[in-house]
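[1] my questions concern the predicted model and sequence given below.
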Amino acid sequence: MSRVAISSGTHPVPVLEFLRRQLNGTLKEGDVTHMRYPTAISQLLGFRIVEIGEGTAVLQFEANAEIHGNQQGTVHGGLLCELADAAIGTAHSTLMQEGESFTSIDLKANFLRPVWVSTLRASACASHRGRTISHYQCEIRRNEDNKVVGTVESVVMTLRGDAAKGR
C-alpha cells in the first residue's frame, strides 16, 4: 500500500528514512513521504528493496523465464532494464526533498549472460551526484553464484518547482 502525505494525522518523513523504516519493519501508522512506495510497477513485478542508503539501493527479484521469458526462452532483457531502472530510481529518490521529483533521461544496458531461473539483485549507486543531473551505475547479479548478468548506466534529472508537480 502506498503511503503519500494527503491528510492530517500524518507524519511526513524524508524518503530515505521512510524506506529505512519500511525495510526494517518500524514504519508506523501515519508515517508518509512525498513519493509513492512501494511503487505500482515494483508491486506488479515483485521487486523488493533489500538495502537502502543515501544515493544507493539494492532490489531483489525472482526471475523465471517461464513467466518473464523472451523468444529464446531466457529472461527478457527489458525486464532486466526495468529492474535496474527501479533500483536506480529508488537510489535517486533517497536524495529527493519535498517538492522535488525526477525523471530518467538516458539508460544504457549491457547484457552479459542469460538468465533462466534465478534470484537477481540489482545494486545501484550514484557515480556523480549533481544538483540537477546525476549519473548512476547498476549491476545485476545472480544470487546463487554472484555472477554479473548485466550492467546498466543511467542519467537522471532532478525536477523542482512547477516541473516537479504531478510527476
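    That came in fine, so what should we check first?
[2] going forward, measure contacts between C-alpha atoms and count neighbours the same way
    Will do.
[3] centre of the chain to the helix or strand hosting Gln22, how far?
    Assessed by DSSP states H and E, Gln22 sits inside helix 15-24. Centroid separation for helix 15-24 versus its chain: 13 Å, with C-alpha atoms, centre = their mean, to the nearest Å.
[4] second structure for comparison follows:
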Amino acid sequence: MYERVEEMIQGYIWKDLGVKVIEAVDGEVTLHMPVKTRQTQFHGNVHGGVLATLADMSMAAAVNTLVEEKEFTVTAEIKVNYLRPAAGDFLEAKGKVIKRGRTLSHCQAEVFDDSGKQVCFVVATFYMFKKE
C-alpha cells in the first residue's frame, strides 16, 4: 500500500470508525466501514455526517496515493448529494481523483450500503501544498 495512506489509517478517526482500505491504486481507493449503532440517527439510518466523513476519507486517501514525499493535501471544499437512507451492516466508499493539479485536485466518491445500493455521491476539491 502507499506510504502516505498507511500513515493516514493510523489516525484516530480511522480507528474510531473502523475504516479499512480494501484497495488502493494510483488515484483510486475503496474503503470498508462497519456500521455501528452509535453512528445512526433517530430513524435508525446512518447519520449523514458519517457518510460525508467516509466519502471524504476515500477521496483523501485517493489523492494521497499521488503525492510526493514532502507534499500534503487537505480538503478545501466538499459537496454531498444524499440519494437514499443508508442502513445495514457495512458501507463501502470508492474515492477517485478526477484531476490532479499542482495546487488543487478534484475528486469524487460514491458510498454504497451492504446491498450495493448507492447512498450518496460526493465531489470535493483538495488543496495541495509542500511542507519542509
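    Yep, it's here. For clarity, every value in this text was computed on a predicted model and none was experimentally measured.
[5] now do the strands in the first structure.
    Using DSSP state E, the strands of the first structure run over 11-12, 31-32, 48-53, 56-64, 100-111, 117-129, 133-142, 148-160.
[6] and the ones you listed: which comes nearest Leu19 of the first structure?
    For the strands of the first structure, distance to Leu19 of the first structure was read as C-alpha to C-alpha. The smallest value, 7.1 Å, belongs to strand 48-53.
[7] buried residues, the closest one. List them.
    Going by neighbour count (16 or more other C-alpha atoms under 10 Å), the buried part of strand 48-53 of the first structure is 48-49, 51-53.
[8] now for those: which two are most distant?
    Arg48 and Gly53 (14.7 Å).
[9] now the strands of the first structure in CSV, with distance to Leu19 of the first structure?
    What follows is the strands of the first structure, written out as CSV (distance: least, C-alpha to C-alpha, whole Å):
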stretch, distance to Leu19 of the first structure
strand 11-12, 12
strand 31-32, 10
strand 48-53, 7
strand 56-64, 10
strand 100-111, 16
strand 117-129, 15
strand 133-142, 19
strand 148-160, 19
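[10] which among those strands is found nearest to Leu83 of the first structure?
    Of all these, strand 117-129 comes closest under C-alpha to C-alpha, at 6.7 Å.
[11] which bit of the first structure covers stretch 103-114 of the second structure?
    Mapped onto the first structure using TM-score structural alignment, stretch 103-114 of the second structure spans residues 132-143.
[12] now the longest helix seen in the first structure on the second structure. Mean distance?
    As assigned by DSSP state H, the longest helix anywhere in the first structure is helix 77-93. For helix 77-93 of the first structure, the mean deviation from the second structure after alignment is 0.6 Å (mean C-alpha distance after the TM-score superposition for the first structure).
[13] where in the second structure does that helix fall?
    Counting by TM-score structural alignment, helix 77-93 of the first structure corresponds to 48-64 in the second structure.
[14] buried residues in the matching stretch?
    Here stretch 48-64 of the second structure shows 48, 51-52, 54-64 as buried, counting by 16+ other C-alpha under 10 Å.
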